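Need coordinates for the following:
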Amino acid sequence: MDRSELGDLAAFLVVAQELSFTRAAVRLSTSQSSVSQTIRRYEVRLGVRLLACTTRSMATTEAGEQLLETLRPAFEDIEAKLAILSEMRQKPAGTVRITASKHAAEGILWPAVSSLLLEYPDIKMEISTDAALTDIVSDRFDAGVRLGEHIDRDMIAVRIGPDLRMIVVGAPSYLARNQAIKTPHDLTGHACINVRLPSSGALYVWEFHHEGRDLNVRVDGPLIFNNMRLAQQAAVEGFGLAFVFEDAAQEQLRAGHLVQVLDDWCPFFAGYHIYHPSRRQKSPAFALSVEALRNKEQSWVLR
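Just a heads-up that it's a prediction; the model follows:
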């Protein structure tokens, strides 16, 4: 393989990822016509069509898809190794991209990496908050942070946070004017604030456990959010009961703005983990990020 063919393969990879000559040209810092000519020339050389194009859309052909599946991991490995070489200096450098839920980013990720960035100013960190289960491979993230139960088995996962639990809370004014709540079954007679899951579009089912028995309750009420923080605020204002992370509600519980109910029915579960694909070699900057998060988890355990 000569150097020109390697360049053609790199150009095809970018075009296949973007499915647009215009966007590919921006990434390759060249013109749209130059990218188009490169692909057409390479298709002639191979004797097969790699892309199917119309005036409105672009897609890879079967041959193009096979080539893409071969090139993607090979170029990712090359990029990772080049990044490691470029960062082999006294101070690690480079960009680390991590996706996380907002709760994980605010409570776990940012407190750890903010200290890391002060110590290693050449490291750049991109944190993307998304409540959905982002595909870190296709979206080109170095890692994701999610609850342990939501991580695919083919990923390497490192625990970075304490056990968590969801609790039922309501404002004192709401609880004073409504019937007592002794078991989750009593929730059917209450105004409950629902949260819609961005991953599936379904309403979140409130999960309980007591004396070896699991109980899932589908609640109903006047409000539905796709943001748990808003659900918690609505509970503070007396609109009903909310099912929220215990740590996120601590300040309002201590201030008396919220009261917890059904404490014995709310179990702990595995907390946040950082995860990444096993086949990709990670940079020193990424390794330091994981170590900072691991140390943060240890401080939670000690406390």
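
contacts, neighbours, all on C-alpha from now
Fine.

the helices in the stretch 101-250 of the chain, which residues?
102-104, 110-119, 172-176, 228-236, 246-254 (DSSP state H, counting those that start in this stretch).

Output those helices as CSV; include the columns mean neighbour count.
Listed next are those as CSV, based on neighbours: other Cα atoms under 10 Å:
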stretch, mean neighbour count
helix 102-104, 19
helix 110-119, 15
helix 172-176, 16
helix 228-236, 21
helix 246-254, 15
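
Same list (those helices) but as a markdown table, adding distance to Arg40.
Output for these, formatted as a markdown table (distance: least, Cα to Cα, whole Å):
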| stretch | distance to Arg40 |
| --- | --- |
| helix 102-104 | 44 |
| helix 110-119 | 45 |
| helix 172-176 | 68 |
| helix 228-236 | 50 |
| helix 246-254 | 55 |
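
So for Met155, which of the ones you listed sits nearest?
Nearest of the helices of the stretch 101-250 of the chain to Met155, taken as Cα to Cα: helix 102-104 at 18.4 Å.

still on that earlier bit, for the helices of the stretch 101-250 of the chain, which one sits closest to His150?
Of the helices of the stretch 101-250 of the chain, nearest to His150 by Cα to Cα is helix 102-104, at 13.3 Å.

Please generate a structure for the following sequence too, so the two can be compared:
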Amino acid sequence: MRREELGSLTMFLAVAEERSFTRAAAKLGLSQSALSHSMRRLEARLGLRLLTRTTRSVAPTEAGERLLETLRPALDEIDVKLASLTELRERPAGTVRITTSKHAARAVLWPAIDRLTAEHPDIRIELDVDAGLKDIVAERFDAGVRLGERLEKDMIAVPIGPRLRMAAVGAPAYFEKHGIPHTPHDLAQHNCINLRMISAGNLYAWEFERGGRELRVRVEGQLVLNDVDLIADAAIAGRGIAFLMEDQFEAQLASGALVRVLDDWCEPFDGYHLYYPSRRQPSPAFRIVLQALRYRGRSGPG
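The predicted structure follows:
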């Protein structure tokens, strides 16, 4: 394969993944006309149409999808081999891309990454903070972060944080007016602040457990929000009962701004794990990140 052909394949991959010549050109640092010309030459050489172009979008054809299936693992392998060359350097280097939720990023990832970047100045970390669950292989992330109970079976998973607990909370004034729920079923009589799940689009069903008995409760209320900080603010303002990770209310519970209820129904569960494809050989930079994030503490609360 000639060098310019490899470049054309890399350009095709960028266009197919971005679904846009404009975004792909910006990502590659090329002009749109140069990128479009390169794609036409590649299609002419193969004798196949690889991309379907409309005024609003670009999408791979069936031939383009087949080429993508070949290109992605091949280019990933090239990336790994190139990254492995950093072992010959005195200091490890490279970029590690991780997709994660906001809570995991702040509670678990950032403290470790803050120390790691100071100790390894040639390692670059890119955190993609997104409430949705992304396909790390298709979107070319080195790893993702999820709760232990939601991990995919074909991934290697490493615990990076302690066990977690949920907390149902509300403002003292709210409970003075509406009373305190004693079981999850009592929530049907309360104004609850719902969380809209960005990944699935549906409302989060509050999950409770006590003595091995699990309950999933669909709650009702005036507010539906998709940001946990806003949910906490609404609870403090007395707008209803909120249900989030307990550490997100730590300061407010300590100050008395919020009161916890249903505590005996909130048992600990497996915390955050870093996961990555089992078939991918980790780069030296990724191995250092993995070691920095690996959780070595106790089993957690409870």
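
out of the helices of the stretch 101-250 of structure 1, nearest to Ala10 of structure 1?
helix 110-119 (32.5 Å).

contact partners of stretch 118-134 of structure 1?
91-102, 105, 117, 144, 197-199, 285 (Cα atoms under 8 Å, 6 or more residues apart in numbering).

residue range for that stretch in structure 2?
Aligned by TM-score structural alignment, stretch 118-134 of structure 1 falls on residues 118-134 of structure 2.

Please point out which parts of the matching stretch sit buried.
For stretch 118-134 of structure 2, burial by neighbour count (16 or more other Cα atoms under 10 Å) applies to Ile123, Arg124, Ile125, Leu127, Asp128, Ala131.

what do you get for stretch 15-29 of structure 2?
Here stretch 15-29 of structure 2 shows Val15, Ala16, Glu17, Glu18, Arg19, Ser20, Phe21, Ala24, Ala25 as buried, counting by 16+ other Cα under 10 Å.

Also stretch 32-51 of structure 1?
Gln32, Val35, Ser36, Thr38, Ile39, Arg40, Tyr42, Glu43, Arg49, Leu50, Leu51.

Next: stretch 206-216 of structure 2.
Trp206, Glu207, Phe208, Glu209.

these two touch, right, the second one and Arg213?
No - under the criterion of Cα atoms under 8 Å, Glu207 of structure 2 is not in contact with Arg213, lying 10.8 Å apart.

now the buried residues of stretch 118-134 of structure 2 as JSON lines including distance to Glu77 of structure 2?
Putting these into JSON lines (distance: Cα to Cα, whole Å) gives the following:
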{"residue": "Ile123", "distance to Glu77 of structure 2": "20"}
{"residue": "Arg124", "distance to Glu77 of structure 2": "20"}
{"residue": "Ile125", "distance to Glu77 of structure 2": "20"}
{"residue": "Leu127", "distance to Glu77 of structure 2": "22"}
{"residue": "Asp128", "distance to Glu77 of structure 2": "22"}
{"residue": "Ala131", "distance to Glu77 of structure 2": "29"}
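
Let me know the closest of those to Glu139 of structure 2.
So of the buried residues of stretch 118-134 of structure 2, ranked by how close each gets to Glu139 of structure 2 (Cα to Cα), first place is Asp128, at 11.1 Å.

Would you list the buried entries among the contacts of stretch 118-134 of structure 1?
92-94, 96-102, 105, 144, 197, 285.

Determine which two of the buried residues of stretch 32-51 of structure 1 are furthest apart.
The widest separation within the buried residues of stretch 32-51 of structure 1 (Cα to Cα) is 18.8 Å, between Gln32 and Arg49.

how about Gln260 of structure 1, what does it touch?
Ile167, Val168, Val169, Gly170, Leu253.

Quick one: neighbours of the first one, just the number.
For Ile167 of structure 1, the number of neighbouring residues by other Cα atoms under 10 Å comes to 24.
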